[in-house]
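Q: what's the 3D shape of this:
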Amino acid sequence: MSLKDQQSLDFVIAGGGTAGWIAAALLARFSPPGTRVQLVESEAIGTVGVGEATIPQIHLLNNALGLDERDFLRETKATFKLGIEFDGWQREGHAYMHAFGQVGRGAGLLPFQQYWLRAQQLGLAKPLKHYSLNETAARGLKMQRGRRTPQSLEMPYAYHFDAGLYASYLRRYSELRGVTRHEGMIARVECDGESGEIAALVLDDDRRIEGRFFIDCTGFRALLIDGALEAGFDDWSNVLPCNRAMAVPCATGGDFTPYTCSIARKAGWQWRIPLQHRIGNGYVYCSDHLSDEEAAETLLANLDGKALGDPKPIKFTTGKRRKHWHRNCLALGLAAGFLEPLESTSIHLIQSAMSRFLTVLPKGAGDPAIVDHFNTQADFEWERIRDFLVLHYWANEREGDPFWDGVRNMELPATLQRKIEQWQSAGFIHREHEELFTEVGWFQVLAGQGVEARSYNPAADSLSEDELKALLADTETAISAEVRQMPDHAPFLRSYMMQNMPQGVPA
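A: Alright, predicted model coming up:
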């Protein structure tokens, strides 16, 4: 019986790392009995492994797999994350936070931003951090989870974790559920001469790994989706010109912050991601304005502790594949494209692609109408995330740095220009379809980086000035009271991980 005659699902994943093992784990968990899942990877090929910060949607993935949170925290050396601080992005000495969760409370039909804008014109509004539970807790190095507050305040959270340990964790999960791993280098991709579909991966020792559907997790090389199938690439360096990253971990000391730091530098930005056992650091920059040597020197001079190795350079081009699903191949992770980790979207893009894929799980290449719909959704998701990242660069006042002057004056994508104009006109923000970032996220970045709204919705005048003052004051008071009773982040994490610990697991 030929492969084309088989009716069982048969997947081959090319490449491991975070992308490969997320795909393997989800296929192992949700595919019907009889599905064959094989994964090919080589320990001789390193992974980029900079995606150590996440957004709250990571819970959807971990919960779908049935992972125990305490076990996950222990296995991946994770810490909690309540948001991202942007230091110096508007100008030197100024910082704001894109925190998870709600900011303020709306009234009637209007969201909080409209009342805040009115209060700002009246001189009554404080910075947004006073109205955000997550930011107030994060800056106080506090953390809690699962508490139902009297004021119905929610505190969503994500994680910082070691991406390599997460991949190993999911590998164990997947192999226990029947995924077969093949160690070896992919020497070539064999395609069917008639259909043009991928037929097999041929390894460097001449082993042939056959399958009906292939998932490309080969990183920037994109051996299947681009090397074999030539899906094409949309280059976005005109609006996201950074093309290098220098990464190095360092020793940790003292408390670790329950938030990621993004610090503006001369030709880009530096990340700081605190884990239990170390701090992840990196400098994302544009090589037109900074040499690799200068980037490494700047990075090493701005670490919390001793560097645990030499800085590793990573070259990239920002953009995405023109087709994420092409013939019988799906691209995931870096094979699908690259958006710098400014808003911690790398792992989310892997899990969201797999989530969409599982809803239309194909036995072969897939129906063209389904494939076109999948690619349309992928394009929309990537483009809207791109717009959100571009906003951070464009909305800067760092005059005198050639890099920052350039991005402040670049031509914006029409979709982003429209969003900015709507905000500037009357403080209006619209979340289009299922774009990742909510109105609250856009609000925090627009306001945090000083993009001014000329007016607000006149319906906000329905509150008297005293009622407006009370709305702001009551929100701030409730948040302050909630944060006061929270434990510190580091002790809370240690205590939480110890609960229900299996016998024999070291503390």
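
Q: hey, let's count contacts and neighbours off CA atoms from now on
A: Fine.

Q: what about Trp116, how many residues close to it?
A: 26 (other C-alpha atoms under 10 Å).

Q: what about it, which SS state?
A: Recorded secondary structure, Trp116: helix (DSSP: H, G, I helix; E, B strand; the rest coil).

Q: ok, the nearest residue to it once chain neighbours are set aside - contacts?
A: Spatially, and ignoring its direct neighbours in sequence, Trp116 is nearest to Ala125 (6.1 Å; C-alpha to C-alpha, 6 or more residues apart in numbering). Shown in contact with Ala125 (C-alpha atoms under 8 Å, 6 or more residues apart in numbering): 116-117, 119, 472.

Q: pull the most distant pair out of those residues.
A: Pairwise distances across these (C-alpha to C-alpha) peak at 11.7 Å, for the pair Leu117 and Leu472.

Q: sec struct for Arg188, please.
A: Assignment for Arg188 (three-state DSSP): strand.

Q: what about it, neighbour count?
A: Neighbours around Arg188, by other C-alpha under 10 Å: 17.

Q: got JSON lines for the contacts of Ala125, with distance to Gln270 too?
A: Formatted as JSON lines, these follow (distance: C-alpha to C-alpha, whole Å):
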{"residue": "Trp116", "distance to Gln270": "31"}
{"residue": "Leu117", "distance to Gln270": "31"}
{"residue": "Ala119", "distance to Gln270": "34"}
{"residue": "Leu472", "distance to Gln270": "34"}
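
Q: between these, which is nearest Gly309?
A: Trp116 (46.5 Å).

Q: what sits against the closest residue to Gly104 other than its chain neighbours?
A: Nearest residue to Gly104 in three dimensions, chain neighbours excluded: Tyr131, at 4.8 Å (C-alpha to C-alpha, 6+ apart). Applying C-alpha under 8 Å, 6+ apart to Tyr131 gives the contacts 103-104, 472, 475-476, 479.

Q: next, the structure of the following sequence, for comparison with the previous one:
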Amino acid sequence: MDGNRIRKIVIVGGGTAGWMTAAAFAKILGPRYADITLVESEEIGIVGVGEATIPQINIYNRMLGLDEDDFVRETQGSFKLGIEFVDWGKKNHTYFHPFGPFGVDMDGVSFHAYWLRMMHGGDPRLVTDYSLTSVAASQNRFMRPVNAGNSPLSRIAYAFHFDASLYARFLRRYSQARGVKRQEGKITKVHQRSEDGFIESVELESGQKIEGELFIDCSGFRGLLIEQTLKAGYEDWTHWLPCDRAVAVPCAHGDGEFTPYTRSTAREAGWQWRIPLQHRIGNGYVYSSQFISDDEAAAKLMANLDGEALADPRPLRFVTGRRKKAWVKNVVALGLASGFLEPLESTSIHLIQSGIARLLTLFPSRDFEPADIERYNFMIAREFAQVRDFIILHYHLTERDDTPLWEYCRSMDVPETLKEKYRIFESHGRIFRDNDELFNDTSWFAVMIGQGLVPRSYDPVVEAMDEATLRARMNELHSVIGNCADQMPGHADFIAMNCAAKAA
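A: Next up is the predicted model:
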């Protein structure tokens, strides 16, 4: 078996995808298993605007053995407890999608069901009033979970905001210290084996050839290997997710709050992100070119910044969708080379992480077994589709009809898989998680309720608890969550005490 082992791995492209892959391979495989080379060119820019993450990144960081304070410090990072959505379900309305659970399940029944019973009975409290991360976020507080028994303080879920270019550099240092070789150069030719079309080498502008047995395509939207060479094909989802452009710009903090959450504000032709870092705020307007011009979008973004712009607006063009196959022959595409789902729920970096984890689970020998490749492609396609449906939900489930974009989204036909989610939820507020689906029942519940979909009734099983007992438990839980939030330091204070970046 050892003689059939892959010994040369070539990663094409740096940026977040390339260096996340390199770091994971360096940690899990190491230089004794295979020679790992990453090829990138300083001449080719990286997208580098994906600055928000979801809690699953903590699994990746722990796998690498990173010191979290060092990681946050080196990337000018901050912490994230969820996403605030402004003007999505309707104008002048805000809701919060938190990380971590709502309340606690009682007697084996979902907390969501008890809250729905209370809501239908006229209780005015929001479901987010029973989420510690939501309450803490509303007060700009943050702390890591502590060992506190059954206290909500022991179950704080969080992710990060960070500077994507600094993150790539951080992982580059990590990878090179563990034997990954970086090759500077622009690839001008790709050489394939005549007998089966497998990639055997890439050739640089200098004429240097870099041979490999397994190639990881992290070349961004262009998909140098997976698409330009191997013609994997692309599944276009623009009819469901019509935004096809973005303009991004960093700004100074100004008078803006240093929030431990991302803000997404719906605009007339798309939405604007706000991501607070230690040294700046990341901003961007994701929009549909059908409904607004590039100049108008840039002007709208620049008019809605917290402080002075720190660079010129940077335009991006994309097509939402995925490669029909993320693994073809001896090439696996990761990151933007594998597909693109707009960053509304901060899933871009997770999809890189997930692709790496699945590849390591199905890591090939030089035989490249077709069954393994087929399974990998199935899992990637399924995950992309599940995330796609969750993002479509935000656009489709809206009362807005005040602009052409929102009228289109409100009335468009959606995938049958999403329609089924609606049908099950509309009756009794139930949500079922399919297989290893990324977003759990808390996430679906937060967005469905937040966007204005109120179930006709609630799970009848909750009637087993008498109303007085239920009301007492809900009051106690609400009080405990408020007390826990009061114990948490401010977000800015926590960073200052633990992981503030060094002054330039």
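
Q: I'd like to know how far the residue nearest to Gly104 of the first structure sits from Tyr285 of the first structure.
A: Tyr131 of the first structure is 33 Å from Tyr285 of the first structure, where distance means C-alpha to C-alpha, to the nearest Å.

Q: likewise for Ala23 of the first structure?
A: Ala23 of the first structure is 30 Å from Tyr285 of the first structure, by C-alpha to C-alpha.

Q: now do Leu203 of the first structure
A: Leu203 of the first structure is 36 Å from Tyr285 of the first structure, by C-alpha to C-alpha.

Q: give me the more crowded residue out of the two.
A: Neighbour totals were compared for Leu203 of the first structure and Tyr285, and Tyr285 leads with 25 against 19 (other C-alpha under 10 Å).

Q: what do we get in the second structure for the more buried one?
A: Tyr285 of the first structure maps onto Tyr287 of the second structure when the alignment is built from TM-score structural alignment.

Q: neighbours of the residue nearest to its match when sequence neighbours are not counted, just the number please.
A: In this structure, Tyr287 of the second structure finds its nearest non-sequential neighbour in Gly270, 4.2 Å apart by C-alpha to C-alpha, 6+ apart. By the criterion of other C-alpha under 10 Å, Gly270 of the second structure has 24 neighbours.

Q: ok, now which ones touch Gly270 of the second structure?
A: 243, 285-288, 405.

Q: which one in the first structure is aligned with it?
A: By TM-score structural alignment, Gly270 of the second structure lines up with Gly268.

Q: tell me which element Glu84 of the second structure falls in.
A: Assigning secondary structure by DSSP states H and E places Glu84 of the second structure in strand 82-86.

Q: so which elements touch the next helix or strand after that strand?
A: Once the chain leaves strand 82-86 of the second structure, the next helix or strand it forms, by DSSP H and E, is strand 94-98. Counting contacts by 3 or more C-alpha pairs under 8 Å, 6 or more residues apart in numbering; DSSP states H and E, strand 94-98 of the second structure packs against strand 82-86, helix 132-138, helix 441-450.

Q: got those as JSON lines, with distance to Ala159 of the second structure and mean neighbour count columns?
A: Listed next are those as JSON lines, based on distance: least, C-alpha to C-alpha, whole Å; neighbours: other C-alpha atoms under 10 Å:
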{"stretch": "strand 82-86", "distance to Ala159 of the second structure": "8", "mean neighbour count": "24"}
{"stretch": "helix 132-138", "distance to Ala159 of the second structure": "11", "mean neighbour count": "25"}
{"stretch": "helix 441-450", "distance to Ala159 of the second structure": "15", "mean neighbour count": "20"}
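
Q: for Phe162 of the second structure, which of those is the nearest?
A: By C-alpha to C-alpha (comparing all of those), the closest turns out to be strand 82-86, at 14.5 Å.

Q: compared with the first structure, how much does that closest one deviate?
A: Once the two are superposed, strand 82-86 of the second structure sits an average of 0.4 Å from its aligned residues in the first structure (mean C-alpha distance after the TM-score superposition for the first structure).

Q: what residues does that strand touch?
A: Against strand 82-86 of the second structure from outside (C-alpha under 8 Å, 6+ apart): 92-99, 133-134, 137, 158, 260-266, 345.

Q: surely the match of Tyr285 of the first structure is in contact with Asp244?
A: Yes - contact criterion C-alpha atoms under 8 Å: Tyr287 of the second structure and Asp244 qualify, at 6.3 Å.

Q: before we move on, back to that, which members of the contacts of strand 82-86 of the second structure are classed as buried?
A: With burial judged by 16 or more other C-alpha atoms under 10 Å, the buried subset of these is 94-99, 133-134, 137, 158, 260-266, 345.

Q: what about the residue nearest to Ser131 of the second structure when sequence neighbours are not counted, distance to Gly212 of the second structure?
A: Leaving out its chain neighbours, the residue that sits closest to Ser131 of the second structure by C-alpha to C-alpha, 6+ apart is Phe102, at 4.8 Å. Phe102 of the second structure is 48 Å from Gly212 of the second structure, where distance means C-alpha to C-alpha.

Q: more neighbours: which of those two?
A: More neighbours surround Phe102 than the other of Phe102 of the second structure and Gly212, with 23 against 20 (other C-alpha under 10 Å).

Q: what residues are up against that one?
A: 111-112, 127-128, 130-132, 442.

Q: any idea how far Glu439 of the first structure is from the alignment partner in the first structure of it?
A: When the first structure is aligned by TM-score structural alignment, the residue opposite Phe102 of the second structure is Val103. Distance of Val103 of the first structure to Glu439 of the first structure, computed by C-alpha to C-alpha: 10 Å.

Q: now Gln120 of the first structure
A: Counting by C-alpha to C-alpha, the gap from Gln120 of the first structure to Glu439 of the first structure is 19 Å.

Q: counterpart of Val387 of the second structure in the first structure?
A: So Val387 of the second structure corresponds to Ile385, using TM-score structural alignment.

Q: tell me the secondary structure for the residue nearest to its match when sequence neighbours are not counted?
A: When the adjacent residues along the chain are set aside, Ile385 of the first structure lies closest to Leu436, with 6.9 Å between them (C-alpha to C-alpha, 6+ apart). Three-state call for Leu436 of the first structure (three-state DSSP): coil.
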